[in-house]
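Trainee: What follows is a predicted structure for the sequence shown.
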Amino acid sequence: MPLLRQEPPARIDSLDDLLGIAMALETEAVRRYAQLAEVMDRRGDAATAATFRTLMAEEGAHVTAVDRWAADLGCTLPGGTPFDWLLPPDIAESWDDLLDRTRLTPYQALSLAVVNEQRAFAFYSHIAAATADPAVRRHAEALAQEELNHAALLRRERRRAYHRGATGTQKPERIASPAALDHLARTLFAAAAAGHAALARQLAAAGDAEGAAVLAAIAAAEAAEAGTVPPAPPADGSRTDGGAADPWMAAAAAVETLAERFADIAAAATDEAVLTRALALQESATRHLVRLSGAHSPPRPSTP
């Protein structure tokens, strides 16, 4: 599954535009890492807060470097945020989802940061591949490499967070090969598909046809990952015995558990192919979580 749901909405053929995008992306990263540092401070995790402040400082240095780079190339960066509309929506949505969680662990925060650095890499790679301007291609490739460097740093920090969080006799889950991981993934996705199909039927019985359709679509996608027959779609007015007190919360919890399982496997991986596959599986589960969040956002209190 690709890291980005959509390619950049316009072909970038000028350095002014590329550097404007880079400035917007780096400025957004500074803001998000500052938010994560504050969250970790409130949770009493000084080590992870310090990591995010280090990243914030590095991204701040990149903002300065982009500005200096623009001056050296004779480009003028506009003020404000005129390039924000070109940035990948996946990045902002996933940051928002992460910061909305009531039980955010350092490991979860670092895992999402890794994925978003990879998304930025994919974004610049799309620009480099599509442009007709050799200078834009060269500089976009350089920016893409910087994002990979950030992802490598974050992976190291994520491993440290994983081992800090391990307690007692808990052992890292190490998978020997991509084939073994795919076998496990099929089992996990099949179970998730069955659970989400049951929750879809519960929503249908409660008269929430739209919500039932969302959960049924997620169940079908999970069944496809598992290589199984998609669960039967829910029927309006169908009866269920019992069920979850809050189907949406149960659906999100199941997806989070799935994403975290793959993230744990990635953190413990010693084989590069297993690591890459585990991250792809985590990304697949994370997309379902973003879809759930978009389909069922809790009402916000009104302000006087």
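Mentor: Sure thing, it's come through.
Trainee: Could you use CA atoms for every contact and neighbour count after this?
Mentor: OK.
Trainee: continuing past the lengthiest helix in the chain, what's the next helix or strand?
Mentor: Counting by DSSP state H, the longest helix found in the chain is helix 134-165. Tracing the chain C-terminally past helix 134-165 and defining elements by DSSP states H and E, one meets helix 178-205 next.
Trainee: which is the next helix or strand following that next one?
Mentor: Heading C-terminal from helix 178-205, the first helix or strand you meet, by DSSP H and E, is helix 209-226.
Trainee: for the helix or strand just after that next one, which positions count as buried?
Mentor: Going down the chain from helix 209-226, the next helix or strand is helix 247-268, by DSSP H and E. Of the residues in helix 247-268, those buried under the neighbour-count criterion (16 or more other CA atoms under 10 Å) are 247-248, 250-252, 254-256, 258-268.
Trainee: Likewise for stretch 34-44?
Mentor: Buried residues in stretch 34-44, counting neighbours by 16+ other CA under 10 Å, are found at 34-40.
Trainee: and the comparison structure, right after this:
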Amino acid sequence: MPLLRHEPQGGVRSLDELLGIALALEQEAVRRYTQLAALMDQRGETDTATTFRALIAEEQDHVQAVDGWAHSLGRPTPDAPAFLWRLPPELASSWEELTERTRLTPYQALSLAVVNEQRAFAFYSYIAASATDEPVRTHAEALAREELRHAALLRRERRKAFRRERGWVEHKPTRADTPTELERLAVALLSATAAEHSALAGRLLALGDGDGAALLARIAEEEQALIPPGYSVEVSQAAVPDTAPACLRAAVAASERLAEAFGDVAAQATDELVLTEALRLQEAVVGHLARLAERSDARR
């Protein structure tokens, strides 16, 4: 599904509003992660419960940070419940749907958490893009980056859960310690993914899905544009599926792998330039995933 079905209404015109929204979102995350940790404990999934408890502790630190931020600006602590209505409705509805299930695997729980962190990222990005006040824009961008960092952590844990459930051997996370290493890695990953998306676009066109082909062609072009000048894009060697739905699933899988790779790099980064660039690349890929999800919804 799309990350957010509608852009936030009304915009955020002051730091007071942004503070209230941020506090409401962080407190809601604490509440929901507490629910998921308890569910995982009940089902004996202690590793996943531990992941959620670590996120609870971090979100609680964020609650305190927002409170300290308000005081440093000479403002009282916001009344968070008064801002709950400003949060994306997709967050609450997806949490309720998941916690009401009688069977819940670690992979399902972590998948929802990943999507909701991405929704929070998209939400703050919308706020930053529409802000007319420079402090609001700057702080919204910082909050968006933090949500991406959480998504990177959860993606890694989700992949572990996926592999555990299928008895697969866990692989070593993607890593780049310097800007040069990240550039080389990005060139290889973006080149391969752009080539795969381009090949899938060609197959969709042959299958009569012109809209899907056009979308994948645009995504491939945007991926190529992320590659620094002077590098060439390789030709895809991957097998191309025979049906349009399978092509779309393959396209999503390719973008998922790309987002997780950049998320791995960001989660392990010790260099500020590496962190910033990895998050920038992951942000672009998350946008591609949202558009692919919208296309998949349109075909149902």
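Mentor: Structure received. This one's a predicted model, so the numbers in the text were calculated from it and none came from an experiment.
Trainee: Can you tell me which of the buried residues of stretch 34-44 of the first structure is nearest Leu289 of the first structure?
Mentor: Of all the buried residues of stretch 34-44 of the first structure, Leu36 has the smallest distance to Leu289 of the first structure: 19.3 Å, by CA to CA.
Trainee: could you list every residue that touches the closest one?
Mentor: Contacts for Leu36 of the first structure were tallied using CA atoms under 8 Å, 6 or more residues apart in numbering; they are 49, 52, 99, 109.
Trainee: residue contacts, the last one?
Mentor: To tie it back to what came earlier, the one meant is Ala109 of the first structure. Applying CA under 8 Å, 6+ apart, the residues near Ala109 of the first structure are 36, 98.
Trainee: measure it to His62 of the first structure for me?
Mentor: Ala109 of the first structure is 21 Å from His62 of the first structure, where distance means CA to CA, to the nearest Å.
Trainee: repeat for the first one
Mentor: Going from Ala49 of the first structure to His62 of the first structure by CA to CA gives 20 Å.
Trainee: Same question for Pro78 of the first structure.
Mentor: Distance of Pro78 of the first structure to His62 of the first structure, given as CA to CA: 17 Å.
Trainee: now Tyr33 of the first structure
Mentor: Distance, Tyr33 of the first structure to His62 of the first structure, using CA to CA: 14 Å.
Trainee: Name the residues of stretch 84-94 of the second structure that come out as buried.
Mentor: Residues of stretch 84-94 of the second structure classed as buried: 84, 86-88, 90-91 (neighbour count, 16+ other CA under 10 Å).
Trainee: And the contacts of it?
Mentor: 4-5, 8, 21, 24-25, 112, 116, 119, 123.
Trainee: coming back round to it: any chance of the buried residues of stretch 84-94 of the second structure in a markdown table with secondary structure as columns?
Mentor: As requested, the buried residues of stretch 84-94 of the second structure are exported to a markdown table (DSSP: H, G, I helix; E, B strand; the rest coil):
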| residue | secondary structure |
| --- | --- |
| Leu84 | helix |
| Arg86 | helix |
| Leu87 | coil |
| Pro88 | coil |
| Glu90 | helix |
| Leu91 | helix |
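Trainee: Out of these, flag the one nearest to Ala206 of the second structure.
Mentor: The shortest distance between Ala206 of the second structure and any of the buried residues of stretch 84-94 of the second structure, using CA to CA, involves Glu90 and amounts to 35.5 Å.
Trainee: Compute the distance between that closest one and Glu97 of the second structure, please.
Mentor: Glu90 of the second structure is 11 Å from Glu97 of the second structure, by CA to CA.
Trainee: who's in contact with Gln282 of the first structure?
Mentor: Contacts were defined as CA under 8 Å, 6+ apart; by that measure Gln282 of the first structure touches 258-263.
Trainee: The host helix or strand of it vs helix 247-268, what angle?
Mentor: Using DSSP H and E, Gln282 of the first structure maps to helix 272-295. Counting by axes from the mean of the first three to the mean of the last three CA atoms, to 10 degrees, helix 272-295 of the first structure points 160 degrees away from the direction of helix 247-268.
Trainee: Taking helix 178-205 as reference, get the angle to helix 272-295 of the first structure.
Mentor: Going by the same axes, to 10 degrees, helix 272-295 of the first structure makes 10 degrees with helix 178-205.
Trainee: ok, average deviation of helix 272-295 of the first structure from the second structure?
Mentor: Once fitted to the second structure, helix 272-295 of the first structure is off its aligned match by 1.8 Å on average (mean CA distance after the TM-score superposition for the first structure).
Trainee: can you pick the most crowded of the contacts of Leu36 of the first structure?
Mentor: Top of the contacts of Leu36 of the first structure by neighbour number is Phe52, holding 26 neighbours under the definition other CA atoms under 10 Å.
Trainee: Contact partners for that residue?
Mentor: Applying CA under 8 Å, 6+ apart as the definition, the contact partners of Phe52 of the first structure turn out to be 33-34, 36-37.
Trainee: Please tabulate these in JSON lines, including the columns distance to Ile12 of the first structure and secondary structure.
Mentor: What follows is the contacts of Phe52 of the first structure, written out as JSON lines (distance: CA to CA, whole Å; DSSP: H, G, I helix; E, B strand; the rest coil):
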{"residue": "Tyr33", "distance to Ile12 of the first structure": "27", "secondary structure": "helix"}
{"residue": "Ala34", "distance to Ile12 of the first structure": "29", "secondary structure": "helix"}
{"residue": "Leu36", "distance to Ile12 of the first structure": "31", "secondary structure": "helix"}
{"residue": "Ala37", "distance to Ile12 of the first structure": "33", "secondary structure": "helix"}
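Trainee: Tell me which of those you also see in the second structure.
Mentor: Retained in the second structure: 33-34, 36-37, out of the contacts of Phe52 of the first structure (criterion both residues aligned by TM-score structural alignment, their matches' CA atoms under 8 Å).
Trainee: which residues sit in contact with the closest residue to Thr138 of the second structure other than its chain neighbours?
Mentor: Nearest-residue entry for Thr138 of the second structure: Ala128, 7.2 Å, with adjacent residues in sequence omitted and distances by CA to CA, 6 or more residues apart in numbering. Applying CA under 8 Å, 6+ apart, we find Ala128 of the second structure in contact with 136-138, 140-141.
Trainee: Out of those residues, which end up buried?
Mentor: When burial is judged by neighbour count using 16+ other CA under 10 Å, the buried members of the contacts of Ala128 of the second structure are 136-137, 140-141.
Trainee: quick one: which of those residues is nearest to Pro245 of the second structure?
Mentor: Relative to Pro245 of the second structure, the closest of these is Glu141; by CA to CA it sits at 35.1 Å.
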